[in-house]
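1. just to be clear, the model below is a prediction. Sequence and coordinates:
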Amino acid sequence: MNKTDLIDAMAEQAGISKAAAKKALESALTEIGGALKDGKRVSLVGFGSFSVSERAAREGRNPQTGKTIQIAAKKVVKFKAGSELSGAVN
């Protein structure tokens, strides 16, 4: 399912226009992204939680040359599925 498919499904299930569903989805994604950018955790009960984690700098290896390279530290987004989502998938 891609973004367009999700918008179509949201519009149909909620009984709203596709434009309203698109606006709602984009607003939700903007707010989630903004909270994560600020270092906050986003929890959606039953669905899951998004958080930001720091990955330390480390040494890696260039697969083409075999040469050792330095990989910089960075922040990564993590998602942990909630119990309801996990149950629905299994």
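-> Everything's here; your move. In this text, all values refer to a predicted model and were calculated from it rather than measured experimentally.

2. alpha carbons only for contacts and neighbour counts from here, please
-> Fine.

3. list the buried ones in stretch 29-39?
-> The neighbour-count check on stretch 29-39 (16 or more other C-alpha atoms under 10 Å) flags 32-33, 35-36 as buried.

4. contacts for it, please.
-> Contacts to stretch 29-39, defined as C-alpha atoms under 8 Å, 6 or more residues apart in numbering, come from residues 41-42, 50-52, 77.

5. of the buried residues of stretch 29-39, closest to Ile69?
-> Ranked by distance to Ile69 (C-alpha to C-alpha), these are led by Leu36 at 29.0 Å.

6. report the distance from the helix or strand harbouring that closest one to the chain centre.
-> Taking DSSP states H and E as the definition, Leu36 sits inside helix 18-37. Offset of helix 18-37 from its chain centre (C-alpha atoms, centre = their mean, to the nearest Å): 12 Å.

7. check stretch 55-69 too.
-> The answer for stretch 55-69 is 26 Å, by C-alpha atoms, centre = their mean.

8. then this one, side by side with the first:
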Amino acid sequence: MAKKEAPKTTKKAAPAPAAKKGKAAPGKDSILAKAQAAREAARENAQDSISKDGLLKEVAKKLGIAKDDVQTVVDAFLDAAGQCLAAGAKVSIHGFGIFNTSVMAAREGKNPLTGEPMSIAESTRVTFKAASALKALVKE
């Protein structure tokens, strides 16, 4: 006897939320229009996540240049940003956010397996604070 396969179903995308009415700050109209267009394009190509390689392909396609050229620029940018953070400087990208470092003080913790108290050494962490433009882009 052959088994019958269940019919395949596809998820339908949720309808886009209604646009908020209100007056934008002067000079923000073009930014908001671009953000809206980007959101709509992103929804059409929605993914759970995208890798660095995926981003490189998107930028290369958008600019019409070779992916290798984009990779050279992105790698140089990431290297410079990493060097600045390692030196203790802030990396501020207008309209995107601010990368910074913060020192986490040494503290007492517990071993999750045994529950025994343990000492956690001081460490430096990278923090990110999103710019209001990025927050608005993600929110809508």
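-> Structure's in. What do you need? Since the model is a prediction, treat every value here as computed from it, not as a measurement.

9. re the thing from before, read off where the helix or strand that the helix holding Leu36 of the first structure is followed by ends up in the second structure.
-> As assigned by DSSP H and E, the chain's next helix or strand after helix 18-37 of the first structure is strand 42-44. Here strand 42-44 of the first structure aligns to the second structure at residues 91-93, judged by TM-score structural alignment.

10. the second structure: strands as residue ranges?
-> Ranges of strands in the second structure, per DSSP state E, are 91-93, 97-104, 107-110, 117-120, 123-130.

11. mean neighbour count added to those strands, as TSV?
-> Formatted as TSV, the strands of the second structure follow (neighbours: other C-alpha atoms under 10 Å):
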stretch	mean neighbour count
strand 91-93	14
strand 97-104	15
strand 107-110	11
strand 117-120	12
strand 123-130	13
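
12. distance to Lys57 of the second structure added to those strands, as a markdown table?
-> Formatted as a markdown table, these follow (distance: least, C-alpha to C-alpha, whole Å):
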| stretch | distance to Lys57 of the second structure |
| --- | --- |
| strand 91-93 | 22 |
| strand 97-104 | 23 |
| strand 107-110 | 43 |
| strand 117-120 | 41 |
| strand 123-130 | 24 |
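
13. among the ones you listed, which is nearest Leu56 of the second structure?
-> strand 91-93 (18.5 Å).

14. what lines up with Glu31 of the first structure in the second structure?
-> Checking TM-score structural alignment: Glu31 of the first structure goes with Ala80.

15. any idea how far that match is from Asp68 of the second structure?
-> Distance of Ala80 of the second structure to Asp68 of the second structure, given as C-alpha to C-alpha, to the nearest Å: 18 Å.

16. about what we covered before: out of the strands of the second structure, which is closest to Val73 of the second structure?
-> strand 91-93 (15.7 Å).

17. what's the average distance of the closest one to the first structure?
-> By mean C-alpha distance after the TM-score superposition for the first structure, the fitted strand 91-93 of the second structure averages 0.4 Å away from its aligned residues in the first structure.
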